[in-house]
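>>> Let's see this in three dimensions:
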Amino acid sequence: MNKIVFTTKRGFYTVVTLFLMLALSSQAQDDFVKKSFATAAPLYENLLKTTEGNFKDYPHALYPDGRLKYLQIDEWTGGFWPGALWYMYEFTKDDKWRKHAEAWTNSLETNQYNTQHHDIGFMMYCSYGNAIRFNPNPKYQEILVQSAKSLCKRYSPVVGSIQSWNKRKSKGNINTWEYPVIMDNMMNLELLFYAAKVTGDTIYKHIAIKHAEQTMKNHIRADYSSYHVVNYDPQTGKVLHQQTLQGFSDNSTWARGQAWGIHGFTTTYRETKDERFLKTAIGLADFFIKHPNLPKDKIPYWDFNVGQPGYKPDWNFNPQQYQPTPRDASAAAITSSALLELSTYVKGAKAKLYRNTAIQMLKSLSTDAYLNTDQANPYFLLKHSTGNLPSNNEVNVPLIYADYYFLEALLRYQKLTAK
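Below you'll find the model as predicted:
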């Protein structure tokens, strides 16, 4: 063993001071993680009491009057609440969180057969995918594989993509979306990669890769900004429209859509090691974090191009109705989580940039401006997210998926710093 010998008091005190500074720095970094989970605990205890015995309605957000907004089992956010409870258990190791996480996860069992939309990945992998990490129950694996089978039923080899929504009118009823695919759908591919690994059946991975390739080709612009919705002709696979539903305009960049892309392509690279997907994740990330309209605290406006010249909405937008421009904490939470993983796939200055930006985002979200330390509402951890502003729906409210990805990012940060 090598020994370090200090020959002077000055040298001794200098090194001791250095060690103390490093220790205090590490402690300061961990403080925002501990603070956030400590803030979550009483809020989630309130939410558990409010939802006790009710495994049919899944907490989603708040109505403008402060009432708790629920969605049902077949809606897209059902898996985030049990997922958040699993993250609480992962951080605290307290069995009370595990008990509730298992109960809420098990309540979603029948959803494995849901083929009505693409969000089964969100619903089942955020719940059962977390559950199986702590309880390798064969039944959980069966449920996840069946969920992947259900998702694959929405895949068209002609289009080369998984259909997100059923046929519907576009925003403003300008046209009909025959086969709409949205950027959010990238988040569901992780379920397919999981199914491929545990079954050995390559069809799941094949579909996931084909979908990612089409998204890369048709959702992403030359500058790595992104379209929210691409509408295909189901008979030919031809792109009919590139539009938005929740963004400002068809040619703008909806912040959460960009976040879904960063996270989804980072996951796809992890599962495939295909450099094309890494390049795409990097491009999407660089657009997000280097955009001149990204605020100093790194929490984006709900769309990067709100009110800017050259971006005209196809809906009745009244800028005076939304002042100041609403932020989207959920987009920051998703992006911070993605950047932490992405930082491990790149080197040098790029890795440092992604890691430091993610930490900036997490520290901002951990301040009283965004963290619900004053219990402005009794249930959710993060404030100031935006769901669907063009529909005037869920503007500047807490959202369960913002909490979920924030906790995911905090745990990823903790694991990275532990290494």
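>>> from here on, contacts and neighbour counts on C-alpha atoms
OK.
>>> Please work out how many residues are found near the spatially closest residue to residue 239 that is not a sequence neighbour.
Among residues not flanking residue 239 along the chain, residue 232 sits closest, at 4.5 Å (CA to CA, 6 or more residues apart in numbering). By the measure other CA atoms under 10 Å, the count of residues near residue 232 is 22.
>>> which residue packs closest to the residue positioned nearest the centre of the chain, ignoring adjacent ones?
Most central in the chain under CA atoms, centre = their mean is residue 334, positioned 3.6 Å from the mean C-alpha point. Computed as CA to CA, 6+ apart, the closest residue to residue 334 that is not its neighbour in sequence is residue 405, at 5.3 Å.
>>> Could you also give me the structure for this next sequence, so I can compare it with the first?
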Amino acid sequence: MILPHNLTSSSDEDYFGVESIPLTSTTCTEADNSEGKASYVPAHLLSELFAENITAKALRTAQTAIKALPDFFPEYVPQDVDHDGTYALREADFWTCGFFPGTLYTILERAIRFPQSLQLPPEINALQFREQLLTLCRIWAEPLYGMDKRTDTHDIGFIIMPALQMDWELFGNRRSLDSIAQAARSLATRYVPSARAIRSWDLLKKKDIEILDQQDNMIVIIDSMCNLDLMYYASYHMQEPALAEMATAHAETLLKSHLRPENMDSSHNSEFRYTGQWYSTCHVANIDPKSGTLKRRLTAQGYAHESNWARGQAWGILGYAQTYLSTKDHRFLEASCGLAEYFLYRLETAPACIIKGRYVPLWDFDAPIDDESNIIRDSSAGVIAANGMLIVSQALAGFNQGMLASRFRQAALVIVHDTLSFALSLEKASLVRASDGYISAEDSTPGATFEGLLKYGTANNNEQARKRYANHGLVYGDYYLVQFGNRLMRMGLV
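As a prediction, the model looks like this:
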């Protein structure tokens, strides 16, 4: 293995940093144990990831919300007792519009590549289901093609990639690849060479702060790391190296602007922990666009400017893991490892009142808990981080770092196992076939409706936010949950 010029490690183990502590629990199937550490969870215990309920809920929403296209897409499902359990829809230009079409395509991938994973009732023909689902996928993806020229958002990767990447890879649809390429070029217009970064937001307007001047301010958020995959993908497919160069420069800049070094807790004896540098993240950095100098770190969705917003940490884990896959630059793998280890540390050292669902993150790791009966979580943060940890585990296994790879793989499984146990909606759905062969879905228990898969998501609980909402299903939480199941299948773990 060729090491970066500034490293002198004689072995991969020295380079990545790992405590060689043997796994002590190989039979426990619970996500928590008495010491608050992650136990061993076999992947086959995550059967709810592949249950009929997953497919049925996605199909039902696709059929019932289709009348809102092309103007509105699913965003969140309120958990209020007086709500009917259906998706609240958001205008099509909102950053979350690509996730529901992406969920449909992820289930379609299962139907095509992993048909054994679909738990279809015997009366439903698998080929007919696949054809009906493909039709819905195409209908839901259609409005996305018209968004690839948008230069007003850095979230174009979230909008375009979940559905159109899968459409290209499953069917070789050149229209989808061309749209991905155009979207990457649109994102490139937001790159500021003097700052070596992509502008995330044009302005920031909250109750307590406003940043409106782009001449002296450049707002960059940690979420942006997960939009870089768009640029790398387009760069390599279309042979446009400048796109990848911009993405790498952006990732390098955020190593300094958004990652905050944290001291490793020597008393925290987690199995196989990563002993390199640990990091927390800030949500927002204001950078001088002329010099690239960091002016200020703050938050728009976390508890406080100095706190550790859980979903931001998760975006960092996944984003740097994906960036490593595209670049094979060890700095990015180290960053993802350090972010992941700190994420696990915060889960495992959560307040003592967090007994059930320990591995379902608090919405912000530093937010005070005023009422132990109403603890605010963010289930989406957990499943996003778990996807990143699976990628990290694969990368580490390639360096013969079996123990550290196993730690992150098992941690990902524990997070998702605990999330399914704690946050999976109890209101299930089932597939039904009409006499004419049309396949639809209905509540498994009549009148018990919740269109989301996971509960206890938190979009934004910052007290100064213009829209503050928590405790609901989130479309991206569901997308990354279904994606996690597909990653397990691609890795041969289920």
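>>> ok so, going back, if I line the two up, what does the residue nearest to the centre of the first structure land on in the second structure?
Taking TM-score structural alignment, residue 334 of the first structure has residue 384 as its aligned residue in the second structure.
>>> Would you confirm that that match contacts residue 478?
No. Taking contacts as CA atoms under 8 Å, residue 384 of the second structure lies outside contact range of residue 478: 9.9 Å.
>>> corresponding residues in the second structure for stretch 139-147 of the first structure?
Counting by TM-score structural alignment, stretch 139-147 of the first structure corresponds to 175-183 in the second structure.
>>> So what touches the matching stretch?
145, 147-150, 156-157, 160-161, 164-165, 167-168, 230-231, 234-235, 238 (CA atoms under 8 Å, 6 or more residues apart in numbering).
>>> Can you turn the buried part of those into a PyMOL selection?
Selection of the buried residues among the contacts of stretch 175-183 of the second structure in PyMOL, burial being defined by 16 or more other CA atoms under 10 Å:
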select buried, resi 145+147+148+149+150+156+157+160+161+164+165+167+168+230+231+234+235
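>>> so of the contacts of stretch 175-183 of the second structure, which ones are in helices?
145, 156-157, 160-161, 164-165, 167-168, 230-231, 234-235, 238 (DSSP state H).
>>> Mind putting those into a markdown table with distance to residue 493 of the second structure?
Listed next are those as a markdown table, based on distance: CA to CA, whole Å:
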| residue | distance to residue 493 of the second structure |
| --- | --- |
| 145 | 34 |
| 156 | 31 |
| 157 | 28 |
| 160 | 28 |
| 161 | 25 |
| 164 | 26 |
| 165 | 23 |
| 167 | 24 |
| 168 | 25 |
| 230 | 27 |
| 231 | 29 |
| 234 | 29 |
| 235 | 31 |
| 238 | 33 |
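>>> Show me what residue 169 of the first structure lines up with in the second structure.
So residue 169 of the first structure corresponds to residue 205, using TM-score structural alignment.
>>> Next, count neighbours for that match.
With other CA under 10 Å as criterion, residue 205 of the second structure counts 13.
>>> any idea how far the closest residue to it other than its chain neighbours is from residue 202 of the second structure?
Excluding the flanking residues, the one nearest residue 205 of the second structure by CA to CA, 6+ apart is residue 211, at 6.6 Å. To residue 202 of the second structure, residue 211 of the second structure is 9 Å away according to CA to CA, to the nearest Å.
>>> and if you look at residue 251 of the second structure?
19 Å.
>>> Cool, thanks, talk later.
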